[in-house]
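1. Following is a predicted model, sequence given first.
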Amino acid sequence: MLKEAIYHRPKNNFAYLYDEEAVHIRIRSKKNDLRHVILLYGDPYNWKDEAWQYKTKEMKHAGSDELFDYWFAAFKPSCRRIRYGFKCVDDERSVFYTERGFYNEAPKDCAIYFSFPFLHAVDIFRAPDWVKKTVWYQIFPERFEDGEPSINHRDTQPWGADPKKESYFGGDFQGIIKRLDYLENLGINGIYFTPIFRAETNHKYDTTNYLEIDPQFGDKRLLKKLVQECHKRGIRVMLDAVFNHSGYCFAPFQDVVKNQEKSSYKDWFHIRKFPLKEDGNLNYDAFGFEEAMPKLNTEHPEVKKYLLNVAKYWIEEFDIDAWRLDVANEVSHHFWREFRQTVKTLKPDVYLVGEIWHDSMPWLQGDQFDAVMNYRFSDTMIDFFAREKRTVDQFKHEVVHIMQSYPLSVNEVAFNLLGSHDTPRILTIANESKERLKLTYLFQFSVLGTPCIYYGDEIGMTGEQDPDCRKCMIWNEEEQDLDLFNFVKKLIAFRKEIRAFGNEGDFTFINIHPSVISYVRKNENEQLLFMINPIDQPVEVHIPIEFRGATEIWTNSFLTEYTSTINQKGFIILYSSSRN
């Protein structure tokens, strides 16, 4: 037994209150080292004959990554105070793991064990329930549809021309309203809009006025109509806010440009010295080194008040349902805590998504964001299915590692995307292989989280990095891949119709064939077996006994044989009632 590899920390993803009743506990050990782990838990004040009284629960092996095994237990304690420890068993011996280390016998004194001092409901990570059943569609408004040419930018190019960094094509709110039926038909029930506020660029990430709509999209009356039309269709609306930095033409920064150190707004930004620019170098912090995007000082009381009022305004006046926060990791945790409290007080079920590309546990403890843009998970899916750069084992290890990095309640609302305005299009990454893309979509839509489609990916649009990934949406059906559209539409329908397909089922990898990605989604009433063959030749698999005679839901046929052949770049999805 390698004791050095056994690890637990009584907070974050290792110990948390899942809801008002259930506590979740995890522990990590060296891969293939322990045979099983037993959780010991009880009220620290429950003593008898000078010994602490506890209950035991066998922990479930929840998965493995390259180096470690993960063990999991969920239980409903009879009290709101818990002390707990672990009995770790290998093939030769057992030891008891506590806050003070390892013991050969279970210590009688509960002070030695890990502590969950009190289960406070207010500390539960709470994301909106509606998110768990939402499929998002990201729209870059300038490139989706031109519904009102009269408000187009003066340099608007013909729709569908090759985009350049500075290109304008006339996409607007009226165009989006015009295409809501298309989105409803696809089955999406959430739209994420990149910024719509007044700015100097086509992408609008250089905000010049946070309280005004950019005139090339329409006006506030039209935005209200757009939100209302979305809500009529059961579609939630997420806006994008840039609070890390402003645009160069933001009035307070222009005041600093004009008045330099005499400006009353100089402390709104991170200025090291004046003048603002010397010998081609900036004397102020910015997004990257972009002169046109000066970084806001969110610790300044006036800046904080201004931005929090912005956050409230668009909820109060337009009833939006979610905020996506740009460059969120470069803004202080303190600001985001105040931000969450402000908007959640106003609208408790608003969904908050931070743009963070790396491990995000510090932002996902219930006091800041509900989710982040889950690029860690995206890269794992893309590297395996689209780029074909990972082995089956490497892929499974990475997925397990990411899932074990967060509480289950976080994974259920993770914002899972395959591409965005910041990345090459997924079909281009997949070397324009529709087969690879379909397998990527299948995995994305059949795991925990809330999936997002980047506009046009569902009809086979291609594009390299910006600006190529921001092409105009293709509306001519003869140029759309309708087979791919219907494939995605069917996945969305399954996710809505079958509880275990989405967020109401456990996720577990199983080993059926070394070349096949196999996993089970299961709840108390139903179970699904997914078998995905990513290689370029057919594979014969043996069907687990509990799925023999199950329904193959993609083809709506019954599987009666003990073995089955999965076509190259193909898949099988078996469904059965777990009561059988």
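-> Perfect, I can see it now.
2. Going by C-alpha atoms from here, please, whenever you check contacts or count neighbours.
-> OK.
3. check contacts around the spatially most central residue of the chain.
-> In the chain, the residue lying closest to the centroid (CA atoms, centre = their mean) is residue 415, at 2.1 Å. When contacts are counted by CA atoms under 8 Å, 6 or more residues apart in numbering, residue 415 is found next to 353, 371, 372, 373, 374, 449, 450, 451, 452.
4. Residue 148 and residue 533: what is the separation?
-> As defined by CA to CA, to the nearest Å, residue 148 lies at a distance of 46 Å from residue 533.
5. ok, the contacts of residue 415 vs residue 459, which is closest?
-> Proximity of those to residue 459 (CA to CA) peaks at residue 452, which lies at 14.4 Å.
6. Assumed that closest one was part of a helix.
-> No: according to DSSP: H, G, I helix; E, B strand; the rest coil, the state of residue 452 is strand, so it is not within a helix.
7. number of nearby residues for it?
-> 24 (other CA atoms under 10 Å).
8. From residue 417, how far out is it?
-> 5 Å.
9. cool, residue 224 as well?
-> Separation of residue 224 from residue 417 (CA to CA) stands at 27 Å.
10. So for the two, which residue has more residues nearby?
-> residue 417 (25 against 16).
11. Touching, that one and residue 379? I think so.
-> No: at 9.4 Å, residue 417 does not count as touching residue 379 under the criterion of CA atoms under 8 Å.
12. try it against this one:
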Amino acid sequence: MEAKIGYQIFPDRFYSYYNRGNVKWNTPIIAENYSAHTMYGGDLKGIQEKIDYLKELNVDFLYLTPIFEANSNHRYDAKDYFKIDPILGDEKDLKELIDALHKNNIELCLDIALNHMSNESKWFKSALKGGKEKNFFRYENDDFTYWRDHKTLVELNLENHDLQKLLWQDENSAMKKWMKLGVDHWRLDCAYDLGFDILKDVVKHIKSLGENHYIIGEVWSYPKEWIQVMDGIMNYYYTVIIKNMLNGSLKPKIAAEILKKTIKDSGMKILKSWNMLSSHDSPRIKNLFGDKWKLAIVMQFTLPGSPLIYYGEELGMEGGHDPFCRGAMQWENVKEGNKTLSFYKKLIKLFKDSEALRKGCYYEVISNDEDILAYYRKYKSIRDGKLIVINPTNKDKEIQLYFEESLLLDAMHLFDHFSDNELYIEMGSVKGKIPANSFGIFHMKPKEYNTYSAYKRL
């Protein structure tokens, strides 16, 4: 099992090829003038046009928020699961995008909201007239039920066997239709609403097309039980730990204890889960973490899991809560000298070059200072082991660290990938300094002698 790097795209805001939007691309989002019907015109062909950029960024998979015909720009209110929204393109555009992605070794994950659909769908209009589709929708207390009481999002009766066949079970079901076109994986919107039995059945039928297809669920809670049912989750549990530790409301020592238990309970399947910091549902990273944004991203890339980059974060895009986190991609900032982009590229390369970060186990590191978070990742060789140290305080720290690595010999030094900082070995422990509001990703390197190596038989 191996972690991969993902890239999330909100299709309407990435790149427009057909120019079918109703506002210009550089139009700022102004809350009082904004609605779910504001279309910037991003489309599938536009994504295909930018594959060279994604390839250069070196991501492994692309995650698109919903692309099915809908009544909004977010498209979580699907009107027809079997049809692509015409503003985005058609099946030919999707097939060409899939083929171009696969040619560049990039997988595609689509998003589907199985819990609810648009109140303007043909199925629901028939249900309102007493048609057979009435059984497709949840009905309680003499009324249909709606997701969080939004009247545009009517909930589906997923216990209905005919509906199950239409959505995921039959060979010509909606989910299997798109997979046969070449879609690799699925993200399940509101997976927490589906329940364990429905989730198990969806996974079983999707896996019937091949074990290499995986299901990731949107879950905003402790991973343990959910990760046993699906291949992974959107790990917002990590997000809240990182956020609270960096804003000072959670002691790093306590954060370390929570992380250790979470990762142990989740097992190695956590490598498939998406390490989240921001998305279309939350403020962007720089808005959320301020001047500690680099510390947050380092944790995103070094904790066990698959880092998911929300489009534009690598360029330094900012934005508050929805709708401001859904701004149009700032292509003008793809240029030499963009320090945020350079930082991301260096971190991505480190991740891709390191088996420890992609496959390695997580080891607790005990610090002499409760304000320091440290942990260790290792797969096979100590030479690829990574010691991550985070100092979220405003003070420089003298640190001494203790962890389960028997090959930390006095002939070893530890060097930071991102600075000239160096740590030293003292009888199996690690000591040195870490500056205020900084991080280190340290790798092991034996001290050089002319002829001697302490690792000659290790």
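-> Great, that's in hand. As the structure is a computational prediction, the values presented were derived from the model and not from experiment.
13. Once they're superposed, tell me the TM-score.
-> The TM-score (TM-score structural alignment, normalised by the length of the second structure) is 0.87; 428 aligned residues with a CA RMSD of 2.3 Å.
14. if we can go back for a sec, more neighbours: which of residue 148 and residue 533 of the first structure?
-> Legend: neighbour count by other CA under 10 Å for residue 148 of the first structure and residue 533, higher for residue 533 (25 against 16).
15. Distance check, that one against residue 564 of the first structure.
-> Separation of residue 533 of the first structure from residue 564 of the first structure (CA to CA): 12 Å.
16. can you give me the helices in the second structure?
-> Counting by DSSP state H, one finds helices in the second structure at the ranges 44-49, 51-57, 91-103, 122-128, 161-164, 174-181, 191-207, 224-229, 236-246, 252-266, 285-289, 293-302, 339-353, 355-359.
17. Which of those helices sits closest to residue 112 of the second structure?
-> Closest to residue 112 of the second structure of the helices of the second structure is helix 174-181 (CA to CA; 8.5 Å).
18. Run a quick neighbour tally on residue 332 of the first structure.
-> Neighbourhood size, residue 332 of the first structure [other CA under 10 Å]: 13.
19. Please disregard the earlier target; I meant residue 209 of the second structure.
-> Residues near residue 209 of the second structure, counting by other CA under 10 Å: 13.
20. Just give me the match in the first structure for it.
-> Mapped onto the first structure by TM-score structural alignment, residue 209 of the second structure lines up with residue 346.
21. need the contact list for the closest residue in space to its match that isn't next to it in sequence.
-> Spatial nearest neighbour of residue 346 of the first structure, chain neighbours left out: residue 312 (7.3 Å); criterion: CA to CA, 6 or more residues apart in numbering. Residue 312 of the first structure makes contact with 342, 343, 346, according to CA under 8 Å, 6+ apart.
22. Against residue 378 of the first structure, how distant is the aligned partner of residue 185 of the second structure in the first structure?
-> Mapped onto the first structure by TM-score structural alignment, residue 185 of the second structure lines up with residue 322. Counting by CA to CA, the separation of residue 322 of the first structure from residue 378 of the first structure is 21 Å.
23. ok, those two, which is more surrounded?
-> Each of residue 322 of the first structure and residue 378 has its neighbours counted (other CA under 10 Å); residue 322 has more, 24 against 18.
24. Hmm, that one is touching residue 354, no?
-> No: Residue 322 of the first structure lies out of contact with residue 354 (CA under 8 Å); the separation is 10.9 Å.
25. Wait, residue 488 of the first structure touches residue 443, no?
-> No: assessed by CA under 8 Å, residue 488 of the first structure is found out of contact with residue 443, at 11.5 Å.
26. how near is residue 423 of the first structure to residue 467 of the first structure?
-> 10 Å.
27. residues near the residue mapped onto residue 134 of the first structure from the second structure, how many?
-> With TM-score structural alignment as the criterion, the equivalent of residue 134 of the first structure in the second structure is residue 4. Here the number of neighbours of residue 4 of the second structure (other CA under 10 Å) works out to 21.
28. At which residues are the strands of the stretch 1-150 of the second structure located?
-> 6-9, 61-64, 68-70, 78-84, 107-112, 116-118, 139-140, 143-144 (DSSP state E, counting those that start in this stretch).
29. Name the nearest residue to residue 255 of the first structure, ignoring sequence neighbours.
-> In space, residue 255 of the first structure is closest to residue 263, 6.1 Å off (CA to CA, 6+ apart).
30. neighbours around the one you found, how many?
-> By the criterion of other CA under 10 Å, residue 263 of the first structure has 16 neighbours.
31. One more: residue 532 of the first structure?
-> So residue 532 of the first structure, with other CA under 10 Å, has 24 neighbours.
32. Could you find the counterpart of it in the second structure?
-> Per TM-score structural alignment, the equivalent position to residue 532 of the first structure in the second structure is residue 390.
33. again with residue 312 of the first structure
-> Residue 312 of the first structure maps onto residue 176 in the second structure, by TM-score structural alignment.
34. Could you measure from its match over to residue 75 of the second structure?
-> Using CA to CA, we find residue 176 of the second structure at a distance of 20 Å from residue 75 of the second structure.
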